[in-house]
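Colleague: this one's sequence-less:
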């Protein structure tokens, strides 16, 4: 099992989770973060840090977001590691509560 970044992160990219990760398992895209399942040690400290509740233990991931398990793994292999917190995206607060954001995910960095 690992932790997974879900849809709520799209358009926000708050990085509070990154600063507490002991193994640098987060990777950064243009408008989304992912967790590398190979690097994640399943400690869970990142879960409580996410202000939009976008991080799940894989077993707790909502059924509608099950594809994010493979998405995190695929994008982590392509995107660079992010090891320190940065500012969220400029419109993060507006995106935070927006539903159905998957179509807005930018898969390039």
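Modeller: Nice, I can see it. This structure is a prediction, so every number in the text was calculated from the model and none was measured.

Colleague: make it CA atoms for all contacts and neighbour counts henceforth
Modeller: OK.

Colleague: Name the nearest residue to residue 80, sequence neighbours excluded.
Modeller: Spatial nearest neighbour of residue 80, chain neighbours left out: residue 27 (5.3 Å); criterion: CA to CA, 6 or more residues apart in numbering.

Colleague: Got another one to weigh against that:
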């Protein structure tokens, strides 16, 4: 089972996790990141790097976050979402959103051009 980025990442997008991923399997959108489950080798190195605990093992995901398993798969295969391999600063209002719950409606799937 692969690891999954969950709701806590939305509107924060901390990227500490990407720089330690040996498989470079993170993809980023406007305000969220996902892990490509077909590339993840389950090493768990990224888990401890996330300051908001947004990365969990797919088989241990909370029932209210289960839809993120498919969302990670879908968005990591979306050609508009690009692979990210180096850390970047978090989003400008990350501190406001870090502890917020029920943020799915804020997820931007479309890359604005």
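Modeller: Noted; the coordinates are in hand. Small disclaimer: the values here were computed from a predicted structure and weren't measured.

Colleague: what's the spacing between the residue nearest to residue 80 of the first structure and residue 33 of the first structure?
Modeller: 6 Å (CA to CA, to the nearest Å).

Colleague: quick one: which of these two has more around it?
Modeller: Shown here are residue 27 of the first structure and residue 33; by other CA atoms under 10 Å, residue 33 has more neighbours (31 against 21).

Colleague: just checking, residue 28 of the second structure touches residue 15?
Modeller: No: counting by CA atoms under 8 Å, residue 28 of the second structure stays clear of residue 15, with 9.5 Å between them.

Colleague: Look at the two and report which has more neighbours.
Modeller: Between residue 28 of the second structure and residue 15, counting by other CA under 10 Å, residue 15 is the more crowded of the two (25 against 21).

Colleague: Residue 83 is in contact with the more buried one, correct?
Modeller: No: Residue 15 of the second structure lies out of contact with residue 83 (CA under 8 Å); the separation is 12.0 Å.

Colleague: Not counting its neighbours along the chain, what's nearest residue 29 of the second structure?
Modeller: residue 81 (5.4 Å).

Colleague: Perfect, that will be all.
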